[in-house]
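*Asks:* okay, predicted coordinates and the sequence, questions at the end:
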Amino acid sequence: MVIGITGGIGSGKSTVVKMFTKFKNIAIYIADDEAKKLMNSSIEIKTQLIAEFGKDVYLNNNLNRPYLANIVFKDKQKLSVLNTIVHPIVNQHLQDFILKNNHKDYILYENAILFENGSNTFCDKIITVTAPEKIRIQRVLERDNTTIEAVKNRIKNQWNQSKKTLQSHYVIENLTFIKTEEQTLNIHNNLTKITR
């Protein structure tokens, strides 16, 4: 069983995923981390990114993330091109991971743009992590060296929270650590019951 977990930037999705790492009967796939690795290791991705965004997209053979982010977060069309290059290869990588871990109770598949890129279609259940926008912006400002305008641009490129929660089986409101941990444990127990 594949459980998608998503949430807008600053919702605290990574914090929740970290809580799930305590459960030894599951496997966790973090799409963004795997995509970053593949963008540096896949010849296919590298060739296409250089063709589309120019040779400056790699510095010393490593992805020049600030350069790329500066292009794609200002231009929805460029973001779409990036996704078209990267997502099919990440999806294939995920399918291999699912096959390798099919003995686990479930696979937690973390993807910030689960709905936006259509990955929700191969999830059996979906968890969305939410938090008020003001808190989300504050969290990102504290975490990244960025501006309010840059954070708002990234929020604009994602589906709004209510649209995500309407299509989710579980919602975790991430405001306090203890409450979030409780919600996470309840969902895990519920999912484990379903799969056994």
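*Replies:* Okay, I see it.

*Asks:* switch to C-alpha atoms for all contacts and neighbour counts from now on
*Replies:* OK.

*Asks:* contacting residues for Tyr106?
*Replies:* Neighbour list for Tyr106: 1-3, 25-27, 191-192, 195 [criterion: C-alpha atoms under 8 Å, 6 or more residues apart in numbering].

*Asks:* mind listing which of those residues are in strands?
*Replies:* Per DSSP state E, strands hold the following members of these: 2-3, 26-27.

*Asks:* in CSV, list those along with distance to Lys18 and neighbour count.
*Replies:* Converted to CSV, these look like this (distance: C-alpha to C-alpha, whole Å; neighbours: other C-alpha atoms under 10 Å):
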residue, distance to Lys18, neighbour count
Val2, 17, 19
Ile3, 15, 20
Ile26, 13, 18
Ala27, 12, 21
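
*Asks:* comparison target, given below:
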Amino acid sequence: MSIQPKLKNKQRRIGLTGGIASGKSTIANYIKKYRDIPILDADQYSKDLIKPKSNCYKKVVAYFGPQIVDQHSSENEINRALLKKIIFENSIHRTWIQNLLHPLIKEKMIEKCNQFEKNKILLLVIPLLFEAKFTDLCTEIWLVKCPRELQKKRLMKRDKISNNEAEKIINLQLNFEDKSKFSDVILDNSDNQKLWINKIQELV
């Protein structure tokens, strides 16, 4: 069912998406700085949902067991690095946590869109925009393009993982060609930042 009736106005809601380590955060931060557009970050809402004492936290610990808790955390936070590793390696666990979090993240985004109803433009940063079926939140979709080898290098460096692990993670996501068919704007984030900076300045 479409969520459009829950949104109060016809503001411009740009959905920014792209493969893991393609540079979405860099582009989002630039847009915020350039035009001071509010950013709704799906990843941040996901982190908030599994904070200690929350309902989702309790469900995650009950499902994965006490080993999912970071032993070095004074507040018994979930070990997000371990959780990532588990869900990337096991499709059943991945589906379980996505079914738990995605509907709640979507509700949070709807709430935030309405909270910022006076803003003409919002930027919704949603890594799994297509996979999680969040397209109906957006009035347009911007897709970050990044060469696979560069994306893999960035991911390996960022998460300190091997080439094989990076390959597996990238392969789990919908490929660029499929995403591009349903996107309105392609932002090229290879080595030349001017390419996407110029495009953004034209569009916002």
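*Replies:* Okay, I see it. Computed from a prediction, not measured in an experiment: that's the story for all the values here.

*Asks:* and which of the ones in strands among the contacts of Tyr106 of the first structure is nearest Lys179 of the first structure?
*Replies:* For these, the minimum distance to Lys179 of the first structure (C-alpha to C-alpha) is 20.8 Å, reached by Ile3.

*Asks:* distance of that closest one relative to Thr147 of the first structure?
*Replies:* Distance, Ile3 of the first structure to Thr147 of the first structure, by C-alpha to C-alpha, to the nearest Å: 33 Å.

*Asks:* list the contacts of the residue positioned nearest the centre of the second structure.
*Replies:* The centre of the second structure sits closest to Pro127, judged by C-alpha atoms, centre = their mean, with a distance of 2.8 Å. Residues near Pro127 of the second structure by C-alpha under 8 Å, 6+ apart: 16-20, 42-43.

*Asks:* which of those residues fall within strands?
*Replies:* 16-18.

*Asks:* which residues touch the aligned residue in the first structure for Cys113 of the second structure?
*Replies:* Applying TM-score structural alignment, one finds that Cys113 of the second structure aligns to Ile98 in the first structure. The neighbours of Ile98 of the first structure, taking C-alpha under 8 Å, 6+ apart as the test, are Ile107.

*Asks:* A helix includes Ile98 of the first structure, no?
*Replies:* Yes: read with DSSP: H, G, I helix; E, B strand; the rest coil, Ile98 of the first structure is one of the residues of a helix.

*Asks:* mind listing the strands for the first structure?
*Replies:* 2-6, 26-30, 58-59, 62-63, 106-110, 125-130, 170-173.

*Asks:* Ile9 of the first structure reaches Ile135, doesn't it?
*Replies:* No: between Ile9 of the first structure and Ile135 no contact is recorded; they are 10.6 Å apart, counting by C-alpha atoms under 8 Å.

*Asks:* the two: who's more crowded?
*Replies:* Ile9 (23 against 14; other C-alpha atoms under 10 Å).

*Asks:* from Glu75 of the second structure, how far off is the counterpart of that one in the second structure?
*Replies:* Using TM-score structural alignment, the equivalent of Ile9 of the first structure in the second structure is Ile20. Ile20 of the second structure is 28 Å from Glu75 of the second structure, where distance means C-alpha to C-alpha.

*Asks:* what do you get for Phe134 of the second structure?
*Replies:* For Phe134 of the second structure relative to Glu75 of the second structure (C-alpha to C-alpha), the value is 32 Å.

*Asks:* neighbour count: these two, which is higher?
*Replies:* Phe134 (20 against 12).

*Asks:* coming back round to it: can you put the ones in strands among the contacts of Pro127 of the second structure in JSON lines and add neighbour count and distance to Lys47 of the second structure?
*Replies:* Listed next are these as JSON lines, based on neighbours: other C-alpha atoms under 10 Å; distance: C-alpha to C-alpha, whole Å:
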{"residue": "Leu16", "neighbour count": "27", "distance to Lys47 of the second structure": "19"}
{"residue": "Thr17", "neighbour count": "25", "distance to Lys47 of the second structure": "18"}
{"residue": "Gly18", "neighbour count": "27", "distance to Lys47 of the second structure": "19"}
